[in-house]
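> Here's my sequence, what's the structure:
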Amino acid sequence: MNEKNLVAKVLFDALSGDLTLEQIEKLLEKPKSSELGDIAFPAFSLAKTRRKAPQIIAQEIVENIDTTGFEKVLATGPYINFFLDKPLVATNVINEIVEKENFYADQAIGNGTNVTIDMSSPNIAKPFSIGHLRSTVIGDSLANIYQKIGYNPVRINHLGDWGKQFGMLITAYKLWGDEKAVQAHPIDELLKLYVRINAEAETNPQLDEDARAWFRKLEDGDKEALALWKWFRDESLLEFKRIYDKLGVDFDSYNGEAFYNDKMSEILDILGAKNLLKESEGATIVDLEKYNLNPALIKKSDGATLYITRDLAAALYRKRTYDFAKSLYVVGGEQTGHFKQLKAVLTEMGYDWAKDIEHVPFGLVTRDGKKLSTRKGNIIRLEPTIDEAVERALKQINDKNPDLTNKENVAHQVGTGAIKFYDLKTDRTNGYDFNLEEMVSFEGETGPYVQYAHARIRSILRKANYQAQANLTISANDAESWEIVKLLQSFPDIIKRAADKYEPSIIAKYAISLAQAFNKYYAHVRILEENEGLQSRLALANATAIVLKESLRLLGVQAPEEM
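Below is the predicted model of the structure:
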């Protein structure tokens, strides 16, 4: 039971049914100053029903409160201020963490049901850029978070391996391509061709028509078109998998758009059987006016299918295959309208599980304030960026700890962790400007800062030859240690909130706060001083390291033992 639950329960018993437990919890506040206690309850909401001044109500309630588990409970004006029994809370929290270690804060909310997570999903034959990073790391972190609360995450990489862009690419390759050059540097050469044809198509409409013709051939199973498409796809996947290995991200499925080619006819049959299809200017649509949405364009006038047709097929396939409790789509905010249409069409088709689909949007990554674009060749390629981040981390490690063993491995953990953490600490719906120097800094609100705090604690524990002990009595009477205890106690709620809001930044910000709290404690307390409080201080440090490491793991970031 956390501190809010404890206070709410005590108040519920004292209020004799005036408010529900849930209502009480929502009213609880954190006082502006620790001198006013740890949790406060404002009595204003009871003034109307009790017909008394809030300060009188507060005083009356305090007289009925069971103060077990509290240092004291005071009425201060219209507020009831609760001062927790610090040694009792600290002892319970620290012992639980030391006993459970990485299983601390595990929850059984999901009961082993599946959550499908559509994430990363880069386009074939294009370089893996920073623009793909957000979906990849947000999706991976959400998978970790949902596993922590009892779900079974299914990571799906819905590759962009179909569509008119392949008509563009085949047209460009037929006009200007060099087989040997593509074999030597596939992604680089394919990118050059893609950028060139998009630039030239702006003044030469025939190229656009040729691209459409080649894509129709591809859809019709033309051997040459299929062979080129498969070549482009295979080469791209080799590069993507190498980058995923560097990021430490893997997938349960690589089924992309092409996988659903033979599954769309069923969708069209269902839509037709339910009389949902309408003709509009030669195209086939589903009218969504009652949802205040634009019509969903199911087939173009030339018969070509669209994203939504494939996403309908994908949604049905995933429900049948995984029977998901939730289906998350970690896709940029610009696709919000598309996912509203997807849910609306599925609802019209009679699938009540459409309500379990959630679009998890995110903001853009920019460079110098400018939007990145593969089509215009303005991208930041991810693989060389990771390599540079690792080099920067290695330089700082050499400056700080030149004798560190396994420096290269630690530098990889720090460099990749820095990029991922910087992305994840940003509120998901906000974007950010890419700044590698700031990301890899060991100072400030960064991944390396949190990793370094963890490594520092592990160093302290090694110096003390620390061995975890069960059922220790923990004193937490100084302000610095009490702040750590309160943060550690809140970890289960932090995880639940991050899951509810699909927001890994809640955990990243929590990790920063915990690292900062420990560094403040470290600056004020002589942890290794030989006296009766030594084991208590070491247990607090150990519990902090455990939770820091687990916080980082939930973000997909490793926690080196030494730095």
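> okay, CA-based contacts and neighbour counts for the rest of this
Fine.
> any idea where the strands of the stretch 151-300 of the chain begin and end?
Secondary structure of the stretch 151-300 of the chain (DSSP state E, counting those that start in this stretch): strands located at 152-156, 277-280, 283-286, 296-299.
> this one as well, want them side by side:
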Amino acid sequence: MACAFRRSIACQLSRILALPPESLIKSISAVPVSKKEEVADFQLSVDSLLEDNNHQSKLDTQDHARRLAEKLKCDTVVTAISAGPGTLNFKINRELLTKAVLQQVIEDGSKYGLKSELFSGLPQKKIVVEFSSPNVAKKFHVGHLRSTIIGLLGTGFQLFGYEEKLQSNPLQHLFDVYVQVNKEATDDKNIAKLAHEFFHRLELGDMQALSLWQRFRDLSIEEYIQIYKRLGIYFDEYSGESFYREKSQDVLKLLDSKGLLQKTITGNVVVDLSGTGDLSSVCTVMRSDGTSLYATRDLAAAIDRMDKYNFDSMIYVADKGQKRHFQQVFQILKIMGYEWAERCQHVPFGIVKGMKTRRGDVTFLEDVLNEVQSRMLQNMASIKTTKKMENPQETAERVGLAALIIQDFRGLLLSDYQFSWDRVFQSRGDTGVFLQYTHARLCSLEETFGCGYLNDVNVACLQEPQSVSILQHLLRFDEVLYKSSQDLQPKHIVSYLLTLSHLAAMAHKTLQVKDSPADVAGARLHLFKAVRSVLANGMKLLGIIPVCRM
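Here you go, the predicted structure:
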């Protein structure tokens, strides 16, 4: 596999450069198929080599690469070495490359790419990830809990709620209640006052308010679990901000004991973040009436999670509008003396524009999922090649979700993008539908010809350009996984899988299995099985369940 080839190249280089092979391995990368030099499977950037050696004056990199290439010798692994523009290029023995890659993909299965030397130096870590954070009783919005929402909802249910409707369709009814009370509050200031009082009672531990809120929370979570199940998501723990109501009071006491609280002229309590003591930058942690805020509860949650899990890092996946909030929370944790605040990270995401269902602008996630399933079922029914399947609804939902996920993950998470149903459901091009179609097609190939051919592979039968391109691309999987693990951007995996699907589609047209000699057919089946395995691995990492028929 890639790591064995990298090590072989690194060992050669280490003898010339007097450096340990381990320090060179991460500088040696598989060359992307789209940028392929005719002779290169692997490449070493001479610039990175010079940086690693702390050269005071950089030699001309081209000249340095040429002189290094002259010193290196070919062996049983490396069959050609050349200098490129600032790079050293290495070509691997073709039969060795073919045999090693196919063997490793099949042997490692779902762990292919993760057993690479790129990951071997990384310690096992405990990571807490907070994501999704829908509002309790608000399936219509994925923002964060706000006291106004809580208060309005509690007041609204007391004014406009019906017990039987709450039992039969809880979140829809609570949504209707919220819309009604929100509308009434614009004209009636007394309702806004009642809402504020309800939240205050909740903060003070009033049993009636707490009991009502607990019912909303339990009913909400029940429905969320069903929606998350459709997305293939299962949480280890549900702990909303309301869970930290009492603990937030402990945080306020702790901040006070450290002399970090200051009262403003309006009566609010703040933490000074200016660093100069002039209150030019503050974070409000308590209102004048003594109720806590979003920031207070997040501080309590962070401290509690550290006590509970002793995490190595904690990641908050939340929209980019929360950037300032998380900066302030992390800064306060540092001021409080928690060194582990450095291990907290906000991963921001952008806004999806123009998402509409046939019923109009999207309000409910459930509507989006239903729309995805419905449109995909129609598309599948209209295609003549669609195979009969036991559960077309489930297949349609899985393909549709793949379409949504790939559209969402193709670019930087931070980027906003314009949503398009037509683009999402294209069966050709860089889409999730194309990924699923490729996987299903390769499954069909295995099903048609069986796995009898896969015992003994004649690697000499896989030397066509299409085969070599696929093998070279499979070499890069560990690098792509490593890159995504470092910058927490799924786009690297998406791009890799789309390229692999296109390479497989081209190979499927030219590398016939049917009517080919047995050893050729067997070798090609083995190659396609490896592609399907890596496609499935990559899709699962993105939260996509691969389908075998569509």
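> Reformat the strands of the stretch 151-300 of the first structure as a markdown table; add distance to Glu529 of the first structure.
Output for these, formatted as a markdown table (distance: least, Cα to Cα, whole Å):
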| stretch | distance to Glu529 of the first structure |
| --- | --- |
| strand 152-156 | 45 |
| strand 277-280 | 77 |
| strand 283-286 | 73 |
| strand 296-299 | 69 |
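> can you list these in a markdown table and add mean neighbour count and distance to Pro361 of the first structure?
Formatted as a markdown table, the strands of the stretch 151-300 of the first structure follow (neighbours: other Cα atoms under 10 Å; distance: least, Cα to Cα, whole Å):
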| stretch | mean neighbour count | distance to Pro361 of the first structure |
| --- | --- | --- |
| strand 152-156 | 23 | 16 |
| strand 277-280 | 16 | 29 |
| strand 283-286 | 20 | 24 |
| strand 296-299 | 22 | 20 |
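> Compare these and give me the one nearest Tyr244 of the first structure.
Tyr244 of the first structure lies closest, by Cα to Cα, to one member of these: strand 152-156, at 12.7 Å.
> residue ranges of the helices in the stretch 201-350 of the second structure, please?
With DSSP state H, counting those that start in this stretch, the ranges of helices along the stretch 201-350 of the second structure come out as 207-231, 245-257, 294-309, 323-335.
> how much does the longest one stray from the first structure?
Between helix 207-231 of the second structure and its aligned stretch in the first structure, the superposed structures give an average distance of 2.1 Å (mean Cα distance after the TM-score superposition for the first structure).
> what sits against Leu541 of the second structure?
By Cα atoms under 8 Å, 6 or more residues apart in numbering, the contact list for Leu541 of the second structure is empty.
> State the distance from the corresponding residue of the first structure for it to Ile357 of the first structure.
Correspondence of Leu541 of the second structure to the first structure, assessed by TM-score structural alignment: Leu554. In this view, Leu554 of the first structure and Ile357 of the first structure are 22 Å apart by Cα to Cα, to the nearest Å.
> what does Asp427 of the first structure give?
The spacing between Asp427 of the first structure and Ile357 of the first structure, counted by Cα to Cα, is 21 Å.
> of the two, who's got more company?
Taking other Cα atoms under 10 Å, Asp427 of the first structure and Ile357 do not tie; Ile357 has more neighbours (20 against 17).
> and the more buried one, what pairs with it in the second structure?
Using TM-score structural alignment, Ile357 of the first structure lines up with Cys344 in the second structure.
> One more: Lys395 of the first structure?
Aligned by TM-score structural alignment, Lys395 of the first structure pairs with Gln378 of the second structure.
> what about that match, neighbour count?
Gln378 of the second structure: 11 surrounding residues under other Cα under 10 Å.
> Now it: which helix or strand?
Secondary-structure assignment from DSSP states H and E places Gln378 of the second structure in helix 365-382.
> And Ile512 of the first structure, how close does it get to Trp482 of the first structure?
Look at Ile512 of the first structure and Trp482 of the first structure: by Cα to Cα, they are 17 Å apart.
> That should have said Ile56 of the first structure, apologies.
Ile56 of the first structure is 31 Å from Trp482 of the first structure, where distance means Cα to Cα.
> coming back round to it: just want to know which of Ile512 and Trp482 of the first structure has more residues nearby.
A count of neighbours by other Cα under 10 Å puts Ile512 above the other of Ile512 of the first structure and Trp482, at 22 against 19.
> Kindly state which residue of the second structure is aligned to that one.
Using TM-score structural alignment, the equivalent of Ile512 of the first structure in the second structure is Leu498.
> ok, that match - contacts?
Going by Cα under 8 Å, 6+ apart, Leu498 of the second structure touches Asp430, Thr431, Leu435.
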